[in-house]
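Engineer: here you go, sequence then predicted model.
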Amino acid sequence: MVYSILATLISFAVVVLLTPKFIPFLQRLKMGQTIRELGPKSHYKKAGTPTMGGLVMMLGILVTCIIFFSKADGDLVFALFVTLIFGLIGFLDDYIKMVQKNRLNSEGGVLVPYLGMLPIQKLLLQFSAAGAVAVYAAFHPSIGTSIVVPFTDLNWDLGWLYIPFVIIAIVAVVNAANLTDGLDGLACGVTMIIVFFFLVFSLANGFISMNIFSASVIGACLGFLCYNAHPASIFMGDTGSMALGGAVVIISIFTRSELFILIAGGVYFIEALSVLLQVGYFKKTGGKRLFKMAPIHHHFELLGHHETKIVTCFWITTAVLVMISLLSLPIMFN
């Protein structure tokens, strides 16, 4: 418990102290957020807000893990590595967007077909990284191919199905976290609450490395929220959202609690499902929309709800889902 508190405080301090220095640095580099013309009009004023703040969050997690390395094991290093890898994929996407945007401006508004990596490029990188993680986990002596079944004391051995299961889980969670990052403080707060569940889970099961790692992620989110809460002075970008998604899913893998993401991380999947339903409905009906806009947080915006209210409701929903997830712990340890 002491390690959890210290790791949270250290990560928080690193992020909260460095972010004010990082904001003007990003502004000088012209790393400002691009707002889609089809997005909510209330977001137009956010154009130019520094993005790629996820770099500071990753730094906070990195520093904390280095400090506590002697208290943990190789699992901490691998969890950090996975988080940084997915953060790097997000960084590449953010960087390409910024280069294309600045080129667009310098060429007097010449149309650039797509800002950022092509979806197929992004998915290829994500699936490649996920495949490597899945194989590593399947042959890891303390992980194997079994997963914990919520609300039971059972371990479900997936056998050879474990590898494709983990690959799909990783890609799904990383992209769901990315889709959730659409309002000030939304992805940061939701992820922090989800990771709190895994912090408690790791404490209850004696996963020291994941305990420390979870705490470092929570601290980074808390520190970043000081500047990312509405009105945000910096955005995490794909750099941060993909790193956080990677962190959530690797913690669940090391604690063999992947299925709990479906409960505790319900908001992630509501966001992702709303996009899938919107696209599917649009294609099937020849242009009609199921929601005013997807992901679903934009739907609520267009219904007239204030951004802060939507974010707060999503945080509360996540907290309730985490409490439901925590109800399974006494069943598991009876």
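Structural biologist: Sure thing, it's come through.
Engineer: for the rest of this, base every contact and every neighbour count on C-alpha atoms.
Structural biologist: OK.
Engineer: what are the boundaries of the helices in this structure?
Structural biologist: 2-28, 54-67, 74-106, 119-138, 162-180, 186-205, 208-228, 237-254, 261-264, 266-284, 296-302, 307-326, 328-333 (DSSP state H).
Engineer: just send those back as CSV, with distance to Val149 and mean neighbour count too.
Structural biologist: Shown next, in CSV, are these (distance: least, CA to CA, whole Å; neighbours: other CA atoms under 10 Å):
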stretch, distance to Val149, mean neighbour count
helix 2-28, 26, 18
helix 54-67, 29, 23
helix 74-106, 22, 20
helix 119-138, 17, 16
helix 162-180, 14, 21
helix 186-205, 13, 23
helix 208-228, 19, 27
helix 237-254, 12, 28
helix 261-264, 11, 22
helix 266-284, 16, 18
helix 296-302, 29, 20
helix 307-326, 11, 18
helix 328-333, 9, 14
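Engineer: minimum distance to Phe151: which of these has it?
Structural biologist: Among the helices of the chain, the nearest to Phe151 by CA to CA is helix 328-333 (4.5 Å).
Engineer: compile the helices of the chain into TSV and extend it with columns for distance to Trp156.
Structural biologist: Formatted as TSV, the helices of the chain follow (distance: least, CA to CA, whole Å):
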stretch	distance to Trp156
helix 2-28	29
helix 54-67	31
helix 74-106	22
helix 119-138	14
helix 162-180	10
helix 186-205	17
helix 208-228	21
helix 237-254	13
helix 261-264	16
helix 266-284	21
helix 296-302	33
helix 307-326	18
helix 328-333	13
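Engineer: hold the first one in mind and look at this next one:
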Amino acid sequence: MLYYLLVPLREYFIFFNVFRYITVRTALAGITAFLICLIFGPWVIKMLNKYQIGEEISPDGPASHLEKRGTPSMGGILIIAATIIPAFLWGDLSNTYVRLAMSTMLLFGLLGFWDDFLKIKRTKPKGLIIRHKLFFQIGISAVIGLILIYLGFTGEFSLHLSLPFFKKWFPYFGWFYLPWIMLILVGSSNSVNLADLHPSSVMEKKIAESFACTA
């Protein structure tokens, strides 16, 4: 939104020309995400704890899971806000990939909200059945992957993979891009789901995601 307000002002003040550059807007998105977590994070956690919005941790489970005791569920509220708001403010919303990234975040966020809602209502203490959750995650990832592959075949998106440390080697994935995208999205979704609102993980994830959604 601010992208469309500030960039036209470059005709009057040359300073506003800097907002045309992705690097500048990416940095501003990261700062915005940081401030959202810093300012609203403690308040959100306090409210979730106040209303006892949390997940029961079984004492029979792995010892590592017991560390999550007292960590509130529905941390996706803060996670999504700290990603979508910076992207909306600093991103170029005319860019197909920005809109696609934001839509992907919202779809997985709704799935996470549904899962946590079932836990809170205690109708299903464990939330969605794992196979059902995985089914929806794979379904969302498949739709996003097919859209990207379509854009690839129409020339708007590269189906070549860029690998670190290999400047001249870009393997062509073609249709193999679909399972690759699904693996990345499902894996990323579950990693965020496992984090909840643990303070050691949320801040870094949100800043990184705000970078990815800004273009």
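Structural biologist: Looks like it came in fine. None of the values given here were measured: they were computed from a predicted structure.
Engineer: out of the helices of structure 1, flag the one nearest Leu38 of structure 1.
Structural biologist: Among those, helix 296-302 sits nearest to Leu38 of structure 1 (CA to CA), with 11.1 Å.
Engineer: and the closest one, which stretch of structure 2?
Structural biologist: Under TM-score structural alignment, helix 296-302 of structure 1 corresponds to no residues of structure 2.
Engineer: who are the packing partners of that helix?
Structural biologist: The contact analysis (3 or more CA pairs under 8 Å, 6 or more residues apart in numbering; DSSP states H and E) places helix 296-302 of structure 1 against helix 266-284, helix 307-326.
Engineer: for Val14 of structure 1, find the nearest of those.
Structural biologist: Nearest of those (CA to CA): helix 307-326, 24.0 Å.
Engineer: could you check the angle the closest one makes with helix 266-284?
Structural biologist: 120 degrees (axes from the mean of the first three to the mean of the last three CA atoms, to 10 degrees).
Engineer: now do helix 307-326 of structure 1: distance to the chain's middle.
Structural biologist: Distance of helix 307-326 of structure 1 from the chain centroid (CA atoms, centre = their mean, to the nearest Å) equals 15 Å.
Engineer: and it, what does it pack against?
Structural biologist: helix 186-205, helix 261-264, helix 266-284, helix 296-302.
Engineer: let's see 6 Å
Structural biologist: Counting contacts by 3 or more CA pairs under 6 Å, 6 or more residues apart in numbering; DSSP states H and E, helix 307-326 of structure 1 is packed against helix 186-205, helix 261-264.
Engineer: could you dump those to CSV with distance to Leu124 of structure 1?
Structural biologist: Converted to CSV, those look like this (distance: least, CA to CA, whole Å):
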stretch, distance to Leu124 of structure 1
helix 186-205, 24
helix 261-264, 23
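Engineer: can you tell me, leaving aside adjacent residues, what's nearest to the residue nearest to the spatial centre of structure 2?
Structural biologist: By CA atoms, centre = their mean, structure 2 has its centre lying nearest to Met105, at 4.7 Å. Counting by CA to CA, 6 or more residues apart in numbering, Met105 of structure 2 lies nearest to Ile80, which is 7.0 Å off, once chain neighbours are set aside.
Engineer: same deal with Thr26 of structure 2?
Structural biologist: Phe211 (5.3 Å).
Engineer: surely that neighbour meets Leu28?
Structural biologist: No. Phe211 of structure 2 is not in contact with Leu28 according to CA atoms under 6 Å; the separation is 9.1 Å.
Engineer: kind regards, and thank you for your time.
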